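Colleague: Mind folding the following:
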Amino acid sequence: MTPLQLYTYQTPNGHKASIMLEEIGLPYDVHIVDIENGKQTAPEFLALNPNNKIPVIVDPDRDRTVFESGAILHYLAERSGVLLPGSDAERIQVLSWTLFQAAHVGPTLGQLWNYKIFAPERIPYVIDRFAAEANRIFRVLDGQLKRQSHIAGEAYGIADVMTWPWIHAGLNKLGLALELTPNLARWYSAVGARPAVQRGLLVPRLLRHESAVA
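Modeller: Here you go, the predicted structure:
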């Protein structure tokens, strides 16, 4: 099998793809897209994703290029047969919670990250608004995880891979906490202990086969 080609950077969205690749065990090479220096707007990267966002997966054996992290995770599950929902009901739950992550978890924490860390002016109203919404989202996830072991059911799967890197970023970069959401805290610790998750967090920093997108 020709290795899959992963175009990525050290961000929560990038970590979704690398964690999933580590979980499924398919070979892959890493290409660093230095988004801090604008390499996502290079013509060769725009040819892969006209929306100039990481991650992107190229599957040479099937002549497929996939962007958007949720689409990548679903593609890799189908490609490998690993973490693939087993029934129509399970697929709907996984789809619902992956879209919840894409529509709510990532955008809210991303905006909080922007206004709390990167903005030239710290505006308390804006920061407080996104922090409150982040805590509301944590409570939604906590309620879901009170009923079952993982986000979309009892089994670990795509929805967990989608969500965990953003919760991790919220705790480590944004000063959010899980004291009031014990079920989310239990899930966060359990998922973070998985070897594939720990390996995926190191991508692209420590992988042997890396190249930079100029």
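
Colleague: alpha carbons only for contacts and neighbour counts from here, please
Modeller: Fine.

Colleague: any idea how far Ala131 lies from Asn183?
Modeller: 20 Å (C-alpha to C-alpha, to the nearest Å).

Colleague: for Trp164, same thing?
Modeller: Trp164 is 13 Å from Asn183, by C-alpha to C-alpha.

Colleague: Ok, Glu210 next?
Modeller: 37 Å.

Colleague: So between those two, which is more surrounded?
Modeller: Asn183 (22 against 16; other C-alpha atoms under 10 Å).

Colleague: Count the neighbours of Pro195 for me.
Modeller: Around Pro195 there are 12 residues (other C-alpha under 10 Å).

Colleague: ok, and what's touching stretch 192-208?
Modeller: Outside stretch 192-208, the residues that touch it by C-alpha atoms under 8 Å, 6 or more residues apart in numbering are 8-10, 15, 18-23, 30-32, 164, 191, 210.

Colleague: Give me the buried subset of those.
Modeller: Among the contacts of stretch 192-208, those classed as buried by 16 or more other C-alpha atoms under 10 Å are 8-10, 15, 18-23, 30-32, 164, 191, 210.

Colleague: out of the residues you listed, who's nearest Thr98?
Modeller: Distance ranking of the buried ones among the contacts of stretch 192-208 against Thr98, using C-alpha to C-alpha, places Trp164 first at 11.2 Å.

Colleague: Please, where are all the helices along the chain?
Modeller: Assigned by DSSP state H, the helices in the chain fall at 12-24, 43-46, 69-80, 88-100, 106-113, 124-147, 158-173, 182-192, 195-200.

Colleague: Save those as CSV, and put in distance to Asn37 too.
Modeller: What follows is those, written out as CSV (distance: least, C-alpha to C-alpha, whole Å):
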stretch, distance to Asn37
helix 12-24, 16
helix 43-46, 13
helix 69-80, 21
helix 88-100, 29
helix 106-113, 18
helix 124-147, 26
helix 158-173, 21
helix 182-192, 30
helix 195-200, 23
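
Colleague: for those helices, which one ends up most surrounded?
Modeller: The highest average neighbour count among these, using mean count of other C-alpha atoms under 10 Å, belongs to helix 12-24 at a mean of 24.

Colleague: Specify the angle between it and helix 158-173 in degrees.
Modeller: 130 degrees (axes from the mean of the first three to the mean of the last three C-alpha atoms, to 10 degrees).

Colleague: Proceed likewise with the subsequent sequence, for comparison:
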Amino acid sequence: MIDLYYWTTPNGHKVTMFLEEAGLPYAIKPINIGKGEQFQPDFLKIAPNNRIPALVDHEPTGGGAPVSLFESGAILLYLAEKTGRFIPADVHGRAEVLQWLFWQMGGLGPMAGQNHHFVQYAPEKIPYAIDRYVNETNRLYGVLDRRLADRTFVAGEDYSIADMAIYPWIVPYERQRQNLENHPHLKRWFHAIAERPATKAAYAKAAEINQQPTMSEEAKKVMFGQTAANTQR
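Modeller: Prediction:
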């Protein structure tokens, strides 16, 4: 059994998408990040960066003690290797998947995340910051659109953990001030993944867990007021 410490964010969705695709048994342990539950000592033992998702695999391959992981990219790679699915076995195919997985982790996720913050949540609207991150998000959408011009999925013709990592960060494209009509190959890919049964199942679970996704002012204080001093509980 796998315990998934989760909240309804793009990084959380990545992992439920994989688990639903693979049909692995798992239990969701909700960590309400708007209420500061990510700072609880028991959670920090698994996720020292006080971020979701985190995972504990109680039945790791080969047996032995449970395996705990934090960081969504590491979790996806672990699950792909555990199941032998959604990552190619050959060196070339594996390299294609890994570079796009890390492209999301190092580029699309952080840039879109800053886009979300300055466009949606920042108490002061700073035009420079908004333009900076909206434009960079747009550049990354263009990179992805060109990549998808001659292949079905990001790493080739097979669905992979790279697609699972990227898709949830495209879901809020309107909030990111992006228009999929300007990226036709990305749009085709996006709608194809949205129609996968596992994607629908993952997002349905999210809707059950977080029925009030709008962030309150108190939640913003919890989310955006973190320092080294106030994250140690």
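
Colleague: What lines up with Ala185 of the first structure in the second structure?
Modeller: Counting by TM-score structural alignment, Ala185 of the first structure lines up with Lys187 in the second structure.

Colleague: for Lys116 of the first structure, that is, sorry about that
Modeller: By TM-score structural alignment, Lys116 of the first structure lines up with Val119.

Colleague: Pretty sure its match sits against Ile130.
Modeller: Yes - the criterion here is C-alpha atoms under 8 Å, and Val119 of the second structure meets it with Ile130 at 5.9 Å.

Colleague: Now the common contact residues for the two.
Modeller: Among the neighbours of Val119 of the second structure, none is also in contact with Ile130 (C-alpha under 8 Å, 6+ apart).

Colleague: which residues touch the match of Ala185 of the first structure?
Modeller: Leu180, Glu181.

Colleague: any idea how far it lies from Tyr167 of the second structure?
Modeller: Distance from Lys187 of the second structure to Tyr167 of the second structure, counting by C-alpha to C-alpha: 11 Å.

Colleague: again, but for Trp100 of the second structure
Modeller: 12 Å.

Colleague: Counterpart of Arg199 of the first structure over in the second structure?
Modeller: Checking TM-score structural alignment: Arg199 of the first structure goes with Ala201.

Colleague: What residues sit buried inside stretch 57-70 of the first structure?
Modeller: Result for stretch 57-70 of the first structure [16+ other C-alpha under 10 Å]: buried residues Ile57, Val58, Asp59, Thr65, Val66, Phe67, Glu68, Ser69, Gly70.

Colleague: Which residue, other than its chain neighbours, is closest to the second one?
Modeller: What that stands for is Val58 of the first structure. Thr65 (4.4 Å; C-alpha to C-alpha, 6 or more residues apart in numbering).

Colleague: The aligned partner of the one you found in the second structure and Val56 of the second structure, how far apart?
Modeller: By TM-score structural alignment, Thr65 of the first structure lines up with Ser68 in the second structure. To Val56 of the second structure, Ser68 of the second structure is 4 Å away according to C-alpha to C-alpha.

Colleague: Residues in contact with both of these two, list them for me.
Modeller: With C-alpha under 8 Å, 6+ apart as the test, Ser68 of the second structure and Val56 both reach Ile46.

Colleague: Translate Ala152 of the first structure into the numbering of the second structure.
Modeller: Counting by TM-score structural alignment, the partner of Ala152 of the first structure is Ala155.

Colleague: my guess is Pro165 of the first structure meets Ser18, correct?
Modeller: No - Pro165 of the first structure lies out of contact with Ser18 (C-alpha under 8 Å); the separation is 10.6 Å.

Colleague: Now do the shared contacts for these two.
Modeller: Contacts common to Pro165 of the first structure and Ser18, judged by C-alpha under 8 Å, 6+ apart, are absent.

Colleague: number of nearby residues for the alignment partner in the second structure of Thr41 of the first structure?
Modeller: In the second structure, the residue matched to Thr41 of the first structure (TM-score structural alignment) is Phe39. Neighbour count of Phe39 of the second structure, defined by other C-alpha under 10 Å: 20.

Colleague: ok, now the one 10 residues further on?
Modeller: Close neighbours of Asn49 of the second structure, defined as other C-alpha under 10 Å, add up to 14.

Colleague: give the contact list for it.
Modeller: Asn49 of the second structure touches nothing, counting by C-alpha under 8 Å, 6+ apart.

Colleague: between the contacts of stretch 192-208 of the first structure, which is closest to Gln93 of the first structure?
Modeller: Trp164 (16.8 Å).

Colleague: any idea how far whichever residue in the second structure pairs up with the closest one lies from Ile161 of the second structure?
Modeller: When the second structure is aligned by TM-score structural alignment, Trp164 of the first structure is paired with Tyr167. Counting by C-alpha to C-alpha, the separation of Tyr167 of the second structure from Ile161 of the second structure is 10 Å.

Colleague: can you check Pro168 of the second structure too?
Modeller: Distance from Pro168 of the second structure to Ile161 of the second structure, by C-alpha to C-alpha: 12 Å.

Colleague: Ignoring the adjacent residues along the chain, who's closest to the aligned partner of Leu77 of the second structure in the first structure?
Modeller: In the first structure, the residue paired with Leu77 of the second structure is His74, using TM-score structural alignment. Nearest non-adjacent residue to His74 of the first structure, counting by C-alpha to C-alpha, 6+ apart: Ile158, 7.3 Å away.
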